[in-house]
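Enquirer: okay, here's the prediction I keep looking at, along with the sequence it came from:
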Amino acid sequence: MGAVPASAPGGTAPLRIVVRAHAMPPEHNAGAEHMLVSMLRPLVERGHDVSVWLSRYGKAHDVYDYRGIRVVPLESRLDYPTAVKRADALVAHLETVPSTASMARGYGGKLVVLCHNTHLPSFRDMAVGGTALAVYNSLWMQAEAELFFAEYPKSTRPAASLIVRPPVFADEYATKPGKAVTLINCNEAKGGKVLEALARRMPEQQFLAVRGAYGEQILPDLPNVEIVEHVDGVNMRERVYARTKVLLMPSSYESWGRVGCEAMASGIPVVAHPTPGLCESLGEAGVFVDRSDVDGYEAVLRKLLAPAEYRLASKRAKARSAELDPAADLAAWCSAIEGLKG
């Protein structure tokens, strides 16, 4: 399971694709940014000129390469407007959409909006007019967008839309599972309090608390909880999944839930709160427990950690990972971007 094979699109000239993002790995590692990276990599492999221009100040001052993608920090003070003027496509997501849409209108560029959540600002910013392509990360997000357009009929639909599930290249994450119960990004909304409660209830069980990219982190000072500092995506296999037996995702909101799909590549079962996004991404492999039911989480964990039950859950996780092979989604994505030329 890998990226779309490198090949020039029918002998046409490479496209200039300019992306506006507020932050990027390795400094900032969140699901939206790693989805962006995994969508840009096949475009680079197909020979296109892809650059990501950051809109916030960060630690990096010089242009750097990340997974083959050229990243231009705000501090570099290079000429972003000229890059936009020359671009064949402008890609934006999250907070960068309004400003990128303005630049697209000013320079006549083709605007591509990646929608990572179903919050009103995401749809509103995408629907201000001039969006050539909207990308939704799930079927349920697409359905929510349709409800938005029904409620706000004066909004402007994008010229085209596409579903691209956050691409996970399973061979980059697959490993032999470890022994710990793990939570990635330990803020309250992701389930930091659930992790702490479970660690207190199960002192014999090892837990990993992985510091996230955002939000106030709940990092218990307990002998059976190891704190893992913020991890770049390229190191997740060794530093997190190779040490994880079960992944917790008691999130109050997930539009998809990328880390669950990363974990399933190794057959790691995922115990999650049943958000619409997690129900869609985890499918029949997910073990769903309401985030308010700590007793339920404890009972499920104790059952899952038994060898026979674990083997069955692990088999379902690997099967779901295979179903989520991103090749078809990425081929459609590359074709859609290449279709913007002209």
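Expert: In hand now; what should we look at?
Enquirer: CA atoms for contacts and neighbours, from now on please.
Expert: Noted.
Enquirer: can you tell me how far the closest residue to residue 161 other than its chain neighbours sits from residue 337?
Expert: In space, and not counting its chain neighbours, residue 161 is closest to residue 134: 4.6 Å by CA to CA, 6 or more residues apart in numbering. According to CA to CA, to the nearest Å, residue 134 and residue 337 sit 11 Å apart.
Enquirer: next one: residue 54
Expert: 21 Å.
Enquirer: go on, residue 178?
Expert: Taking CA to CA, one finds residue 178 at 40 Å from residue 337.
Enquirer: ok, residue 142 next?
Expert: Per CA to CA, residue 142 is found 19 Å from residue 337.
Enquirer: where do the strands of the protein begin and end?
Expert: Counting by DSSP state E, the chain has these strands, from start to end: 16-21, 49-54, 64-66, 69-72, 89-93, 111-115, 131-136, 161-163, 180-184, 207-210, 225-228, 244-249, 270-272, 287-288.
Enquirer: let's have those strands in TSV, adding distance to residue 102 and mean neighbour count.
Expert: Converted to TSV, the strands of the chain look like this (distance: least, CA to CA, whole Å; neighbours: other CA atoms under 10 Å):
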stretch	distance to residue 102	mean neighbour count
strand 16-21	12	23
strand 49-54	16	22
strand 64-66	26	13
strand 69-72	20	20
strand 89-93	11	26
strand 111-115	10	27
strand 131-136	11	23
strand 161-163	20	18
strand 180-184	35	24
strand 207-210	37	25
strand 225-228	40	18
strand 244-249	37	26
strand 270-272	39	26
strand 287-288	42	21
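Enquirer: would you turn those into TSV with distance to residue 298?
Expert: Supplementary listing: those in TSV, determined by distance: least, CA to CA, whole Å:
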stretch	distance to residue 298
strand 16-21	39
strand 49-54	42
strand 64-66	39
strand 69-72	42
strand 89-93	37
strand 111-115	34
strand 131-136	34
strand 161-163	35
strand 180-184	11
strand 207-210	13
strand 225-228	16
strand 244-249	11
strand 270-272	10
strand 287-288	12
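Enquirer: if we can go back for a sec, looking at residue 178 and residue 337, which is more packed in?
Expert: For residue 178 versus residue 337, neighbours defined as other CA atoms under 10 Å are more numerous around residue 337 (20 against 14).
Enquirer: let's bring in a second model and compare:
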Amino acid sequence: MKSLAARYPRLDQADALVVHPPAIPEEHRVPRPGTHVTLVNLSRDKGVDTWRGAAAMLGGLPFLGVTGAHGQQVTCPVRGNIRVIPQTSDMRRDVWGMTRILTAPSIYESYGMAAMEALASGIPVIAHPTAGSANPWGPPAPSWTAATCGPGQPRSEPCTATAPPGSGWWMRRALAAPSSRTSPAGS
């Protein structure tokens, strides 16, 4: 803590220090959006069942799953529109370069680093509100629960993709929206 003392004059008076990992856009940003609906960490706590349900509902869209280091990874069965890749040290090329939108339907997030990296890269994120994700991202939008969870589904439970056919309008709309990551004309 002494090395930070000059930068933060009252640091030595703090009972605790929270240091959030940095999300540096230049390390993740790609020039053009990908086409996939992505989930990083294919465990049940991270929402793999919800992501798979969305893939079943939206069979015409490509889905990308990246295995993680936490929890039992659910990698099978793989539908025709799902591609699963292993963990990677090159998120820019292997994940963000293929991603159009990131899903984070977790029932628990300590911080939500994948979502922070995606947001820093200009990739939209559809997420389930958790205490950890509310910390770096702020409170959810007013339509959050209606857009991501069915009526009566408590926030502490994972959202499920069991809505009637055609109700994936919010995913289709997000995928159709112009990306903030596209290069300006002529560049």
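Expert: Looks like it came in fine. What you are looking at is a predicted structure, and each value in this text was computed from that prediction instead of being measured.
Enquirer: now for the strands of structure 1, which one comes closest to residue 191 of structure 1?
Expert: Proximity to residue 191 of structure 1 (CA to CA) singles out strand 244-249 among these, at 6.9 Å.
Enquirer: other SSEs contacting the closest one?
Expert: Where contact means 3 or more CA pairs under 8 Å, 6 or more residues apart in numbering; DSSP states H and E, strand 244-249 of structure 1 is packed against strand 180-184, helix 258-264, strand 270-272.
Enquirer: kindly reformat those as a markdown table containing distance to residue 65 of structure 1.
Expert: Converted to a markdown table, these look like this (distance: least, CA to CA, whole Å):
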| stretch | distance to residue 65 of structure 1 |
| --- | --- |
| strand 180-184 | 25 |
| helix 258-264 | 23 |
| strand 270-272 | 32 |
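Enquirer: and those: which comes nearest residue 31 of structure 1?
Expert: Among these, if distance is taken as CA to CA, the winner is helix 258-264, at 5.9 Å.
Enquirer: now the closest one on structure 2. Mean distance?
Expert: Overlaying structure 2 shows helix 258-264 of structure 1 at a mean distance of 0.7 Å from the equivalent residues (mean CA distance after the TM-score superposition for structure 1).
Enquirer: aligned counterpart of residue 304 of structure 1 in structure 2, please.
Expert: Under the alignment (TM-score structural alignment), residue 304 of structure 1 maps onto residue 174 of structure 2.
Enquirer: how much space between that match and residue 132 of structure 2?
Expert: Noted for residue 174 of structure 2: a distance of 23 Å to residue 132 of structure 2, by CA to CA.
Enquirer: to which residue of structure 2 is residue 214 of structure 1 aligned?
Expert: Residue 214 of structure 1 maps onto residue 70 in structure 2 when the alignment is built from TM-score structural alignment.
Enquirer: who touches the longest helix along structure 2?
Expert: Counting residues, the longest helix found in structure 2 (DSSP state H) is helix 48-57. Residues from elsewhere that reach helix 48-57 of structure 2 (CA atoms under 8 Å, 6 or more residues apart in numbering): 39, 41-42, 61-63, 74, 79, 81-82, 103, 105, 158-162, 165, 168.
Enquirer: from those, keep the buried residues only.
Expert: Buried members of the contacts of helix 48-57 of structure 2, scored by 16 or more other CA atoms under 10 Å, are 39, 41-42, 61-63, 74, 82, 103, 105, 158-161, 168.
Enquirer: among the residues you listed, which one lies nearest to residue 148 of structure 2?
Expert: When these are ranked by distance to residue 148 of structure 2 (CA to CA), residue 159 comes first, at 6.6 Å.
Enquirer: quick check: that closest one touching residue 105?
Expert: Yes: the pair residue 159 of structure 2 / residue 105 is scored as a contact, 6.8 Å apart, by CA atoms under 8 Å.
Enquirer: intersection of neighbour lists for those two?
Expert: Taking CA under 8 Å, 6+ apart as the criterion, residue 159 of structure 2 and residue 105 both touch 50, 128.
Enquirer: the helices in structure 2, which residues?
Expert: Using DSSP H, the helices of structure 2 run over 48-57, 91-94, 113-120, 131-137, 144-148, 169-176.
Enquirer: closest one to residue 27 of structure 2 among the ones you listed?
Expert: helix 91-94 (7.0 Å).
Enquirer: return the residue of structure 1 aligned against residue 116 of structure 2.
Expert: Using TM-score structural alignment, the equivalent of residue 116 of structure 2 in structure 1 is residue 261.
Enquirer: can you tell me how far its match sits from residue 331 of structure 1?
Expert: Applying CA to CA, the value for residue 261 of structure 1 to residue 331 of structure 1 is 19 Å.
Enquirer: next one: residue 144 of structure 1
Expert: 24 Å.
Enquirer: residue 119 of structure 2 touches residue 125, doesn't it?
Expert: Yes: contact criterion CA under 8 Å: residue 119 of structure 2 and residue 125 qualify, at 6.8 Å.
Enquirer: what's the match for residue 45 of structure 2 in structure 1?
Expert: Under the alignment (TM-score structural alignment), residue 45 of structure 2 maps onto residue 189 of structure 1.
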